[in-house]
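I'd like to go over a predicted model; first the sequence, then the structure.
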Amino acid sequence: MAESASNTASKKLIQIDVSSDSVCPWCFVGKKNLDKAIEASKDQYNFEIRWRPFFLDPSAPKEGVSKKEFYLQKYGNRYQGMFARMSEVFKGLGLEFDTAGLTGNSLDSHRLIHYTGKQAPEKQHTLVEELFIGYFTQGKFIGDREFLVETANKVGIEGAEEFLSDPNNGVTEVKEELAKYSKNITGVPNYTINGKVKLSGAQPPETFQSAFKAASA
């Protein structure tokens, strides 16, 4: 049954700015926990979530490279333990962590996330979910234009293919958001709730719920 306008209006608004990178597994874990907290709190609050860009590795190659080779070069043999740890964490979420496929620069995904935030802000959160699912559980390459367009179409974002076809579209805006929301951040995920409560890391749902309460006081 749909909520009445009065019930919706009586709820306090929780605005969440999430700094995240599309190739950050803990950002996906954090989103899953945030969603649980939102589901448990939806009778108390209305939510507005806005995804902001962050680059774990701005120098990552635009062309796709093997995930395993990339992380072996970056972390040495420690990457095997890291992958094993993420596999366990993802299992806890009912997901399978896919270590196959390619990784690389995530700029195009941030361009698409920004575009979605302007064109259909109510669909941005769902788009981010689908990008995470594709990259982390299906071996999709985050820099693959076809994957990005397919994801946009799946979520119902119009004009994404045309927007992404020009490599200059959205770049300035992504850089501006990076400077505004992620300038002083050293790691992600990072959350700013109602502009005053800040959290970092893949916090459990209960921590988010406490933050909602503090931010709405």
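Yep, it's here. Residues are numbered from 1 along each chain as shown.

alpha carbons only for contacts and neighbour counts from here, please
Will do.

what ranges do the helices span in the protein?
Applying DSSP state H to the chain gives helices spanning 5-10, 25-41, 67-75, 78-92, 107-119, 124-137, 145-155, 160-165, 171-181, 205-215.

can I get those helices in JSON lines with distance to Thr192?
Below are the helices of the chain laid out as JSON lines (distance: least, CA to CA, whole Å):
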{"stretch": "helix 5-10", "distance to Thr192": "23"}
{"stretch": "helix 25-41", "distance to Thr192": "13"}
{"stretch": "helix 67-75", "distance to Thr192": "29"}
{"stretch": "helix 78-92", "distance to Thr192": "24"}
{"stretch": "helix 107-119", "distance to Thr192": "17"}
{"stretch": "helix 124-137", "distance to Thr192": "15"}
{"stretch": "helix 145-155", "distance to Thr192": "25"}
{"stretch": "helix 160-165", "distance to Thr192": "28"}
{"stretch": "helix 171-181", "distance to Thr192": "9"}
{"stretch": "helix 205-215", "distance to Thr192": "9"}
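
most tightly packed of those helices?
Looking across the helices of the chain with neighbours counted as mean count of other CA atoms under 10 Å, the highest average goes to helix 107-119: a mean of 22.

alright, now check it against this:
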Amino acid sequence: MLHIDLYAEITCPWCFVGLHRLDKVLREHFSNVPVDIRHRPVVLLPDAPAGGLYIPDLLRSRYGVTDPKTAFARPEAAARASGFGLDLSRQLWTYPTQPAHALLLAAGERGTQHQLAIALTDAYFLDARNIGDSDVLAGVAVHHGFDRREARAIAQDSAAPQQVQEEVARSAAAGIRSVPHFEFGSGVAISGGRSEAEIASAVREALRRS
């Protein structure tokens, strides 16, 4: 069994690329290897308001980027290189992710965590959904081991942000500084926008060491 700890933020473009590349690498090169993927939350904008933040304004104020297309180009090109589409101009708002991470933590107890993470990431980037909205989250989670009322209750639980923050603090204490961050066991870890070849190499090394 290959155990993978995946530290990621749902609204991070490079995490979208990393999740899909990991799935592609495992499917194409390690289909005979049983895998357990555990998602660890990282929250990049903990104070994002419920109504969301307009990404062009965020890029301008935080990074001095006046043309969002320049920031979008690299992750979009990386997605194309791996054969899947990503048009970041479709989703120009970023939303609070604590409710979505709370659902992912709950999904870990029922074996649907990785599938739900992919679905939430796709809902945000590909369908331009507000993944801070409990009804949107419930509509996604209902296909991954939850009933709608249960999923909505988890997303709306006032204790959820604190539970997520405790997990985020553990991620920070573990030294996670860049996402996506992959830990494959046996001391093998990689971070950032890694290629399919680099991900495959890390998996092979982890399997060799184990």
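Structure received. Please read all numbers here as calculations on a predicted model, not as lab measurements.

the corresponding residue of structure 2 for Asp17 of structure 1: what's it in contact with?
Aligning on TM-score structural alignment places Asp17 of structure 1 opposite Asp5 in structure 2. In this structure, Asp5 of structure 2 makes contact with Ile37, Arg38, His39, Arg40, Phe182, Glu183, Phe184, judged by CA atoms under 8 Å, 6 or more residues apart in numbering.

who wins for proximity to Gly101 of structure 1 among the helices of structure 1?
Ranking the helices of structure 1 by distance to Gly101 of structure 1, with CA to CA as the measure, places helix 67-75 first at 6.2 Å.

ok, back up a step: identify, from the contacts of Asp5 of structure 2, the entry nearest to Arg21 of structure 2.
Phe182 (11.8 Å).

hang on, isn't that closest one packed against Ile4?
Yes. Phe182 of structure 2 is in contact with Ile4 according to CA atoms under 8 Å; the separation is 6.8 Å.

look at the two and report which has more neighbours.
Using other CA atoms under 10 Å as the criterion, Phe182 of structure 2 and Ile4 rank with Phe182 on top: 26 against 19.

aligned counterpart of that one in structure 1, please.
Counting by TM-score structural alignment, Phe182 of structure 2 corresponds to Tyr191 in structure 1.

I'd like the distance between that match and Thr207 of structure 1.
Between Tyr191 of structure 1 and Thr207 of structure 1 the computed distance is 12 Å (CA to CA, to the nearest Å).

same check on Gln80 of structure 1?
30 Å.

now Ile113 of structure 1
Distance, Ile113 of structure 1 to Thr207 of structure 1, using CA to CA: 26 Å.

and what of Val149 of structure 1?
Per CA to CA, Val149 of structure 1 is found 35 Å from Thr207 of structure 1.

same check, this time on Phe163 of structure 1
For Phe163 of structure 1, the distance to Thr207 of structure 1 (CA to CA) stands at 37 Å.

over to Gln138 of structure 1?
Computed as CA to CA, the Gln138 of structure 1 to Thr207 of structure 1 distance reads 30 Å.

ok, now Ala9 of structure 1?
25 Å.

and for Arg145 of structure 1?
As judged by CA to CA, Arg145 of structure 1 and Thr207 of structure 1 stand 36 Å apart.

now do Val18 of structure 1
Separation of Val18 of structure 1 from Thr207 of structure 1 (CA to CA) stands at 15 Å.

then Ile142 of structure 1?
Using CA to CA, Ile142 of structure 1 is found at 30 Å from Thr207 of structure 1.

same question for Glu173 of structure 1.
For Glu173 of structure 1, the distance to Thr207 of structure 1 - CA to CA - is 31 Å.

same check, this time on Thr137 of structure 1
From Thr137 of structure 1 to Thr207 of structure 1 the distance is 26 Å (CA to CA).

check Gln73 of structure 1 too.
The gap separating Gln73 of structure 1 from Thr207 of structure 1 is 35 Å, by CA to CA.

which residues touch Gly52 of structure 2?
Listed by CA under 8 Å, 6+ apart, the contact partners of Gly52 of structure 2 are Trp93, Thr94, Tyr95, Pro96.

dump those residues into CSV; add distance to Glu205 of structure 2 and neighbour count as well.
Formatted as CSV, the contacts of Gly52 of structure 2 follow (distance: CA to CA, whole Å; neighbours: other CA atoms under 10 Å):
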residue, distance to Glu205 of structure 2, neighbour count
Trp93, 38, 20
Thr94, 36, 26
Tyr95, 37, 24
Pro96, 36, 24
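
mind checking what Ser200 of structure 1 lines up with in structure 2?
For Ser200 of structure 1, the residue aligned by TM-score structural alignment is Ser191.

hang on, isn't its match packed against Val179?
Yes. Assessed by CA under 8 Å, Ser191 of structure 2 is found in contact with Val179 at 6.1 Å.

neighbour count for those two, which is higher?
Val179 (21 against 17).

so the more buried one is in contact with Ala8, correct?
Yes. Val179 of structure 2 lies in contact with Ala8 (CA under 8 Å); the separation is 5.5 Å.

which neighbours do the two have in common?
In terms of CA under 8 Å, 6+ apart, Val179 of structure 2 and Ala8 are both contacted by the residues Cys15, Val42.

quick one: contacts for Gly139 of structure 2?
Arg148.

try it again with 10 Å
Counting by CA atoms under 10 Å, 6 or more residues apart in numbering, Gly139 of structure 2 makes contact with Phe146, Asp147, Arg148, Arg149, Ala151, Arg152.

next: Asp133 of structure 2.
With contact taken as CA under 10 Å, 6+ apart, Asp133 of structure 2 is in contact with Ala50, Gly51, Tyr95, Pro96, Thr97, Pro99, Ala100, Arg152, Ala155, Gln156.
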